[in-house]
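>>> based on what follows, work out the 3D shape:
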Amino acid sequence: MMRHSTPTLFESARHVIVPEGIVSTGWPAVRDTCRELGITFDPWQQGSAQLILSKGADGLYATTVGGVTISIPRQVGKTFMIGWIVFALCIIYPGLTVVWTAHRASTADETFDGMKSMAATPTMAPHIDRTPDNGSEQKIEFKNGSRVVFGARERGFGRGFTKLDVVVFDEAQILTERSIDDMIPAQNASDNALTIMIGTPPKPIDPSEIFQDARRAALNGEAPDALYIEFSADPKADPDDRAQWRKANPSYPQRTKEAAMLRMRRKLSPDSFMREALGIWDEISLGKLAFTAKKWDDLAIENPDPEWPVAAYGVDMNPERTKVSIGVATFSDDGGVHLEVAADAPFDEAGTSALVDWLWTRAKRHVPVVIDAYSPARPILEAALKNKKMLVRILDANEYSQACVMLREAVEKHPAITHFGQEHLDHSAKNTVQDQIKNRPGSFKWNRPSLDVDLSPIVSITCAHFGAVKFAKRRLPASERKQRHAIVG
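Coordinates of the predicted model:
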């Protein structure tokens, strides 16, 4: 009897959340096509493929709405598995269009090179027409009209497609709404669309809301039309424990050799090894709201005095840099801090100079402008503001966490803080949650429980409040107050 080289999917995966309504799967046709090509799969890959290609009663993929999300460590064999599934689909369905996109150009190039080698094997080569590469977009074109197109999101790849049947988002831990918006609408033209997100657990600085949201929804039972598969070691695993390596990587040690794991252990930082080699997600608490709604509402006032002097501005942008929020903190007569969003509007990088001028007109060189070091606003504004000799303060990770803690404490415990009751700020504040920082009890940063929450308004006033408390000069006497600020919708 042949001994299985690796475990089955349900023996090896930590989480397998299966979509509802499965009545069949496209796996047998793909399996048989791969066998004709001389390709076989390990048991865990077979189980994964069977679910990835699962179908409902209408004959469409069971995940055609919610998609497939796979959290998987490096060096497991994901490109082999997904790559051959894609090739088989291209052979079975003439004229199929597949896009395989990674965040980094190096990853996209590496994947293309690997799959081009797969396409050149003796059994596969007769199906291939050509493999053009113009530097920014690479293709594997089939004689039956199917094609697989590769590209990097950091190069702006993804726009211009009119019909996409299969989209593979590699490095999905770095995936923004803009990338989704560029490609997902093109899948509406497909008769049976399939979307696959593959990634490793994200770093704290990664723009990973889409990947995190997919995982959260699956684990909370809120994604009946999605497939979620996760391979990972135990949360507090010993990074040198070979048993934990086997838990995280179903291909170890038969296919992924010990030397490959040891190379990652040596080259990656301890935190990166836990994420990228062992698939362990950071322990975060996303269930605790930043502020109680009643407390936030109780601090709203209707008529802030326009004579209150400006103490600081805070600036933030959404991850796509299509919207800017500018928070302003003023000193009220009772010694407290009043917070408003002075601007919350669409943004295009072509308007950077106008935004800088707007801030210069109001802040000059003496009012601090505060930006989180990891905000999308920093690379756009920091140099331009400093060129004008403005008082720019960039908050590192520790300072930003401190700013979040300080604002929460101010809202919860100190009635001297007020705000204007603006709708967009209220929605942001009431839906923001605390993201606990690993190994730092009591420290957190803001996060959002879903993609519907815009963090930029709350982040902007968080930075402004911190600037007022930490960096602002003392209040001027009433007779010398000359500065004003304008509220822009």
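
>>> going forward, measure contacts and count neighbours with C-alpha atoms only.
Will do.

>>> can you show me the strands along the stretch 351-489 of the chain?
With DSSP state E, counting those that start in this stretch, the ranges of strands along the stretch 351-489 of the chain come out as 369-372, 392-395, 418-419, 433-436, 444-447.

>>> pretty sure Ser460 contacts Asn318?
No. Ser460 is beyond contact range of Asn318, at 10.8 Å (criterion: C-alpha atoms under 8 Å).

>>> this one next, for a side-by-side:
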Amino acid sequence: MPERRLSELARVLSIPSGIVSSDFPKVEKAARRMGIEYDLWQKGLLYLMFGRREDGLYACGEGGAVISICRQVGKTFTIGSAIFILCAGRKDLKVLWTAHRTRTSDETFQTMCGFARNKQMTPYVDHIRRANGQQEIAFRNGSRIMFGAREQGFGRGFDAVDMEIFDEAQILTVKALNDMVPATNVSPNPLIVMMGTPPQPGDPSEQFSQKRADGLAHTDGMLYVEFSADRDADPDDHEQWAKANPSYPKRTRETAILRMRKMLGGVDNFRREGLGIWDEDTTTSAIDPKQWAAGTVETPDLKGRVAYGLDMPPDRSALAIAAAVRHDDDTAVVIDAQSPAMSLVPDLRKQHIKVTITQTRDLGAATGRTLDMIHAGTLQHLDADHQPQLNTAALNATTRPIGQSGAFGWNKTGGDIDISPLVAVTLAAYGTTITKRNPNRRQIIGGA
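Just a heads-up that it's a prediction; the model follows:
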């Protein structure tokens, strides 16, 4: 069978405009001296990833290179070898390579150390640091590749970084990106690479999912490559394996995929990680739109037990304040311990406002209770015209597992959705169930 090109293998291929040259020819020449011969699809991928426009900047420098790919393809070897060669040949190149899990980061580091032992590359390597949390390959020309796991907090405090490789991008939080991406701001020609498998339900995958949406829309300034089997693929069909995995059967053996098929714990996981198939892009809200609309009232009854909930989106771009009234009798202010709104607690306490801080168990109970009330028709709210932010949040929220007891909290269905108004309402409703103060009792602020 003739070798197929990247454009023939990728289910989705979105190429940035204006590519006139690439770093890849020099990389390929050095790779051959090392005994590495890239497959045709790998050549295409690396050519585009390192493609430059006429001004010399990377064509995907603005939006990054994003790769959705199944396991057992050899992506770490492909991209890792190219990054290693670039560092060996270019002065003072600083690279951060990060995975979500420590185990994945360690395995990548060991693979890269293997390149350093190649007799063609050894003269270019100055030293290798193996200490946990400080793993690094340093080159004689001043270039460095540093490795670490995001679960251990790796990525904060760096500056003047030229390239960042986000492995396991399906588990990539907004906070991790906020910690790391600004480190490339002073680089004259930065490049960010994200690669991962389709996310599982509950994974913090908003960033990866949004990048995929941009790729499917063929947004310019980024490279997006997706390898996957057909959506209705038979998981045991070897032809579908070949569609999903460009290295099968030439480099990835049948036994490796069979092992995944048996060990991944269910056909859905194999569809994602073994076949590269994303879950249906029809994620619906956990809140039934009809039930939500049924709770609309024109004039709310404000007599009763009052509580306030506060929440913020991760980027702190807004503050959501919700008030809830329970119609059987105090005022409570409730903030979840994991919310960015925790930064408001000292100021509230200076004003002698008692703040209730919820933990994981409390938040799970509050979310479940709010959902039950919506289903039962006992949660009332203003209409979408009066509360558009809350309405948008409610109709674009799903759930995510939290803790170890089966509890769940709210999650958003897209990267541009702000669910903090719904979280604030949930906390406020919870507050009405825990406060005992009579709202008609006069409150004295500032002491006796």
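
>>> superposing both, give me the TM-score.
Overlay of the two chains. TM-score (TM-score structural alignment, normalised by the length of the second structure): 0.80; 425 aligned residues with a C-alpha RMSD of 4.3 Å.

>>> and Thr48 of the first structure, what pairs with it in the second structure?
Actually, residue 48 of the first structure is Ser. It isn't Thr. If you follow Ser48 of the first structure across to the second structure using TM-score structural alignment, you land on Leu45.

>>> which ones are touching the residue nearest to that match when sequence neighbours are not counted?
Of all residues not flanking Leu45 of the second structure in the chain, Leu6 sits nearest, at 6.8 Å (C-alpha to C-alpha, 6 or more residues apart in numbering). Contacts for Leu6 of the second structure (C-alpha atoms under 8 Å, 6 or more residues apart in numbering) come out as 40-42, 44-45.

>>> what subset of the residues you listed is buried?
Among the contacts of Leu6 of the second structure, those classed as buried by 16 or more other C-alpha atoms under 10 Å are 41-42, 45.

>>> sorry, back to before: Leu86 of the second structure versus the match of Ser48 of the first structure, what's the distance?
To Leu86 of the second structure, Leu45 of the second structure is 15 Å away according to C-alpha to C-alpha, to the nearest Å.

>>> check Asp92 of the second structure too.
As judged by C-alpha to C-alpha, Asp92 of the second structure and Leu86 of the second structure stand 11 Å apart.

>>> ok, now Thr433 of the second structure?
Distance from Thr433 of the second structure to Leu86 of the second structure, by C-alpha to C-alpha: 60 Å.

>>> out of these two, which sits in the more crowded spot?
Shown here are Thr433 of the second structure and Leu86; by other C-alpha atoms under 10 Å, Leu86 has more neighbours (18 against 15).

>>> what kind of secondary structure is the residue in the first structure that the more buried one lines up against in?
Leu86 of the second structure maps onto Leu89 in the first structure, with residues paired by TM-score structural alignment. Here Leu89 of the first structure is helix, with the state taken from DSSP: H, G, I helix; E, B strand; the rest coil.

>>> give the contact list for Leu89 of the first structure.
Taking C-alpha under 8 Å, 6+ apart, one finds 30, 96 in contact with Leu89 of the first structure.

>>> over to the one 10 residues further on?
With contacts defined as C-alpha under 8 Å, 6+ apart, Val99 of the first structure is in contact with 148-150, 164, 166-168.

>>> run the residues you listed past the second structure and keep the common ones.
Using both residues aligned by TM-score structural alignment, their matches' C-alpha atoms under 8 Å, the second structure keeps these contacts from the contacts of Val99 of the first structure: 148-150, 164, 166-168.

>>> neighbour count winner among Ser460 and Asn318 of the first structure?
Shown here are Ser460 of the first structure and Asn318; by other C-alpha under 10 Å, Ser460 has more neighbours (32 against 19).

>>> quick one: map the residue nearest to Leu45 of the second structure onto the first structure.
Match for Leu6 of the second structure (TM-score structural alignment): Leu9.

>>> its match and Lys247 of the first structure, how far apart?
Counting by C-alpha to C-alpha - Leu9 of the first structure and Lys247 of the first structure are separated by 11 Å.

>>> same check on Met261 of the first structure?
Plainly put, Met261 of the first structure is 13 Å away from Lys247 of the first structure if you go by C-alpha to C-alpha.

>>> please apply the same query to Ile128 of the first structure.
As for Ile128 of the first structure, its distance to Lys247 of the first structure is 37 Å (criterion: C-alpha to C-alpha).

>>> please apply the same query to Ile458 of the first structure.
Distance of Ile458 of the first structure to Lys247 of the first structure, computed by C-alpha to C-alpha: 40 Å.

>>> neighbour count: those two, which is higher?
Neighbours around Ile458 of the first structure and Lys247, counted as other C-alpha under 10 Å, are more numerous at Ile458. The numbers are 29 against 20.

>>> the more buried one -> the second structure?
Residue pairing (TM-score structural alignment): Ile458 of the first structure is matched to Leu422 of the second structure.

>>> and Gly66 of the first structure, by the same measure?
Matched by TM-score structural alignment, Gly66 of the first structure corresponds to Gly63 in the second structure.

>>> quick one: that match and Gly221 touch, right?
Yes. Counting by C-alpha under 8 Å, Gly63 of the second structure touches Gly221, with 5.2 Å between them.

>>> contacts for the helix or strand containing Leu46 of the second structure?
Taking DSSP states H and E as the criterion, the element that holds Leu46 of the second structure is helix 40-49. With contacts defined as C-alpha under 8 Å, 6+ apart, helix 40-49 of the second structure is touched by 3-7, 9, 15, 19, 22-25, 60, 65, 78-79, 82, 223, 246.

>>> aligned counterpart of Phe166 of the second structure in the first structure, please.
With TM-score structural alignment defining the correspondence, Phe166 of the second structure maps onto Phe169 in the first structure.

>>> show me what contacts that match?
If you count contacts by C-alpha under 8 Å, 6+ apart, Phe169 of the first structure has them with 100-102, 175, 195-198.

>>> please redo it, this time with the cut-off set to 6 Å
Going by C-alpha atoms under 6 Å, 6 or more residues apart in numbering, Phe169 of the first structure touches 101, 197.

>>> who's in contact with the residue nearest to the spatial centre of the second structure?
Nearest to the mean C-alpha position of the second structure, counting by C-alpha atoms, centre = their mean, stands Leu172 at 3.0 Å. With contact set as C-alpha under 6 Å, 6+ apart, Leu172 of the second structure has these partners: Ser205.
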